[in-house]
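> Provide a 3D model corresponding to the input given below.
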Amino acid sequence: MDIQDKVNVFLDSLLPTNRTYDYFVCWNNVFLQEFDIELCSINSLINIKDDALFRNTFDKLLDKTPSVISVFPYLIALSKNERDGLLKKGEPLEIIKDKKKIEETDSFYFDEKHYEDVKKSKEKYYAFFCQMGLKTLFQKSIKNSTHDYIIGVLVGLDSNGRKNRGGTFFEQLCEGPIIEICNKYGLRFVKQKSISIIKKYGCIVPEGYGRKKADFIVINESISKAMNIEVNFYNGTGSKPEEIIDAYIHRANSFRNSGNAFTLITDGASCWNNAKPQIERGFSEINNIINYSMLLHNGLEDIIKHELLSLRS
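Below you'll find the model as predicted:
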């Protein structure tokens, strides 16, 4: 087929979505069984309208259950990485005291090592609770359950992980067929490793790519030749397709110049159907571009036979 025929086959067989049922919410990131006691205890602050009573209840809460501070990072919607830093590594949460004096900060700790210290710093943590808006939240917004509120916060935060889940799912989708081809022809399969690993098998590392990570690498050790396979799924449009193609043209040329090969497995109807000039340019300058349907219909196997086994289809 000529380039235009390849483009037409590619565009006609794109997937409309990569979203599975477990794409939308990873519930393992949402449940909080380890804080059941703390969440029940902090419920004592709900709907206390009187400020003096609220303060008195807050102080008693910290005296009797100082571990309750471990749920504070969840109340203010910190990311999982930030929460892990505070709760597992004992890192402080630094907050600027005054916008006009940004070098001056307050440090707050929420990990187990600081539970007893909190009893001596109730004034400081009460100020944190008020200035963060949490006092107002408990007085006016949370009606019955702090746990239910946090579930809502975590579901919202988890939406940030959807892009990674989608990309990981598409990699997993492609991995099985690639491994089958490698097993069929006795080729070495490597995933998520620095490209420099191919030097171990006698292959030349493309200049400037030694430290970059590859989605997949297929190696024919008998001829010391490697193929980098990059896998991605795009739901959006905009300037991204042009950037993608530019980056992969450079990578494909670098692998070709070092005596190796490169293949791009990309998909997403909403992206590529609206970026036909970019994908046409990609097909004209990158030898090997396929989508998932083409992978399943021997597209990658034909490429590997030609590039790594010197077998024409």
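
> going forward, measure contacts between C-alpha atoms and count neighbours the same way
OK.

> tell me which element V218 is part of?
In the assignment (DSSP states H and E), V218 maps to strand 213-220.

> Look up the closest residue to I219, ignoring the ones flanking it.
Counting by CA to CA, 6 or more residues apart in numbering, I219 lies nearest to A226, which is 4.3 Å off, once chain neighbours are set aside.

> follow-up on the earlier one: which other helices and strands does the next helix or strand after the strand holding V218 contact?
For strand 213-220, the following helix or strand on the C-terminal side (DSSP H and E) is strand 225-233. Contacts defined by 3 or more CA pairs under 8 Å, 6 or more residues apart in numbering; DSSP states H and E place strand 225-233 against helix 162-185, strand 213-220, strand 261-267, helix 299-308.

> buried set for the last one?
Across helix 299-308, burial judged by 16 or more other CA atoms under 10 Å covers G299, L300, E301, D302, I303, I304, E307, L308.

> run this one through as well so I can compare:
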Amino acid sequence: MEFSYDNYIKASPDERLNLFMSTLAITNRTPEYYINWEKVIRGTKKFELELNTLNYLIGKSDIYNESFNLFTKQPELIKTIPSLIASRDIVLDILSLDENYNMEFQQLDFKNINTENIKKYVDFCEDSGLLSFLKNNANRSLVDYVYGIEAGLDSNGRKNRSGTIMESILSKNVDKLCAQLDLEHKSQATASYIKKKWGITVPVDKSERRFDEVIYDYRSNNIWIIETNYYGGGGSKLKSVSGEFINLNNFINKSEQNIFFIWITDGKGWNTAKKPLSEAFEQIDYIFNLEMLKEDFLVNLFNIKKTNYKK
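A predicted model of the protein is given here:
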């Protein structure tokens, strides 16, 4: 089958599925995927003054007492410790073992500093190896060191960032589409927003659901609901995802108003969940991937349906 919008939209569900599967993207990772520099800079700048003060401890031979004296004089410096040990938590639950392996549980709050017990914080710095690092291994600015830590911690956000990138790709395509065809749209719109803005009631499966994109054609009073996601890896979640969007499509189809659903999804993970995806193709008319966006399937859809498409 020739890869074109007309052929795709007229094909049977099985034929559309096969074409969809044969054009899955190997990745959706734009350069912005790898690190969020704004977040890294924000996380470091927060304690820049305190970290520069802590440079005083680097290389100190009697670092335990130096730390105790410094923290006693400036207890606010203690707030930097979670950043220095690569922790997002600011209240730490800690298990300590003595020489006889007796266990003791304690909690250290690095936001509300207990100035009556500075020793506990210094002991933690010693037991965690932080003081040894400052004494023997730290040979540059602690601000630069925390930049590296923040960059490493930010990599943990890449999984969620994949979905954000899909939303960004969709948003750019919708901006282009609406500018070309004089349509209105809103990102992350709720059913209540749609009702207030355009006077159309969207039946939803979740009361506070936010749709990735909503497009409105004021000439025909049509509403288009668009959801997007990307799955580079497989798993049982993909079956539930298919079921969720089938249900959403069915809810939308219950409306007597002109409301339509588009699902834009991609990723090699769908190779592990072809059966639940095939069920979605049986019930959802418009399922596109990134290659189809690239080939203007979305624009073609609206060019044909924009003014006179009725249920």
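
> With distance to K276 of the first structure as new columns, can the helices and strands packed on strand 225-233 of the first structure be given to me in CSV?
Formatted as CSV, these follow (distance: least, CA to CA, whole Å):
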stretch, distance to K276 of the first structure
helix 162-185, 22
strand 213-220, 25
strand 261-267, 13
helix 299-308, 20
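
> and among these, the most buried is which?
strand 261-267 (a mean of 24; mean count of other CA atoms under 10 Å).

> Residues touching that strand, excluding its own?
Here strand 261-267 of the first structure makes contact (CA atoms under 8 Å, 6 or more residues apart in numbering) with 14-15, 225-234, 248, 251-252, 255-256, 286-292, 295, 307.

> Same check on stretch 124-139 of the second structure?
By CA under 8 Å, 6+ apart, stretch 124-139 of the second structure touches L57, I58, G59, K60, S61, I63, Y64, I81, L84, I85.

> Just tell me what the residue nearest to I219 of the first structure corresponds to in the second structure.
With TM-score structural alignment defining the correspondence, A226 of the first structure maps onto I223 in the second structure.

> need the contact list for its match.
V214, I215, Y216, D217, N258, I259, F260.

> cutoff 6 Å now
I215, Y216, I259 (CA atoms under 6 Å, 6 or more residues apart in numbering).

> and if you look at G232 of the second structure?
So G232 of the second structure contacts G267, K268, G269 (CA under 6 Å, 6+ apart).

> Against L170 of the second structure, how distant is it?
As judged by CA to CA, to the nearest Å, G232 of the second structure and L170 of the second structure stand 17 Å apart.

> What of G199 of the second structure?
Taking CA to CA, one finds G199 of the second structure at 24 Å from L170 of the second structure.

> what does E15 of the second structure give?
24 Å.

> same question, G234 of the second structure
22 Å.

> same check, this time on I264 of the second structure
To L170 of the second structure, I264 of the second structure is 8 Å away according to CA to CA.

> And L49 of the second structure, by the same measure?
Distance, L49 of the second structure to L170 of the second structure, by CA to CA: 40 Å.

> ditto for L97 of the second structure
L97 of the second structure is 53 Å from L170 of the second structure, by CA to CA.

> Assign a three-state SS to the residue of the first structure most remote from its centre, would you?
Within the first structure, A52 marks the point farthest from the mean C-alpha position, 44.4 Å out by CA atoms, centre = their mean. Following DSSP: H, G, I helix; E, B strand; the rest coil, A52 of the first structure is assigned to helix.

> Can you tell me how far it is from I69 of the first structure?
20 Å.

> do you know how far the counterpart of N69 of the second structure in the first structure is from C130 of the first structure?
Correspondence of N69 of the second structure to the first structure, assessed by TM-score structural alignment: K60. K60 of the first structure sits 16 Å away from C130 of the first structure when distances are taken as CA to CA.

> likewise W27 of the first structure?
30 Å.

> Tell me which residue lies nearest the centroid of the second structure.
Centre-nearest of the second structure using CA atoms, centre = their mean is N160, 2.9 Å out.

> Show me what that residue aligns to in the first structure.
Per TM-score structural alignment, N160 of the second structure is aligned with N164.

> if I look at that match, how far off is P241 of the first structure?
Using CA to CA, N164 of the first structure is found at 18 Å from P241 of the first structure.

> now swap in I304 of the first structure and tell me
As judged by CA to CA, I304 of the first structure and P241 of the first structure stand 25 Å apart.

> Can you get me a residue count around the alignment partner in the second structure of V153 of the first structure?
Alignment note (TM-score structural alignment): V153 of the first structure maps to I149 of the second structure. Neighbours of I149 of the second structure under the rule other CA atoms under 10 Å: 19.

> Likewise for E207 of the first structure?
11.

> Check the gap between the residue lying closest to it once chain neighbours are set aside and P16 of the first structure for me.
In space, and not counting its chain neighbours, E207 of the first structure is closest to S254: 6.8 Å by CA to CA, 6+ apart. To P16 of the first structure, S254 of the first structure is 32 Å away according to CA to CA.

> Compare those two (neighbour count), which wins?
Applying other CA under 10 Å to S254 of the first structure and P16 shows that S254 carries more neighbours, namely 19 against 12.

> isn't there a helix covering the more buried one?
Yes: under three-state DSSP, S254 of the first structure sits within a helix.

> and it, what pairs with it in the second structure?
Under TM-score structural alignment, S254 of the first structure pairs with F251 in the second structure.

> go on, S293 of the first structure?
By TM-score structural alignment, S293 of the first structure lines up with E291 in the second structure.

> for S310 of the first structure, same thing?
So, by TM-score structural alignment, S310 of the first structure is matched to N308.

> Same question for A77 of the first structure.
By TM-score structural alignment, A77 of the first structure lines up with A86.

> tell me which element its match falls in.
With DSSP H and E as the criterion, the answer for A86 of the second structure is that it lies in no helix or strand.

> now the match of S310 of the first structure: how far from F302 of the second structure?
According to CA to CA, N308 of the second structure stands 10 Å off from F302 of the second structure.

> count of neighbours near I113 of the second structure?
By other CA under 10 Å, the residues close to I113 of the second structure number 16.

> Checking it next. Helix, strand or coil?
Classified using three-state DSSP, I113 of the second structure is coil.

> and it, what does it touch?
I113 of the second structure neighbours (CA under 6 Å, 6+ apart): none.
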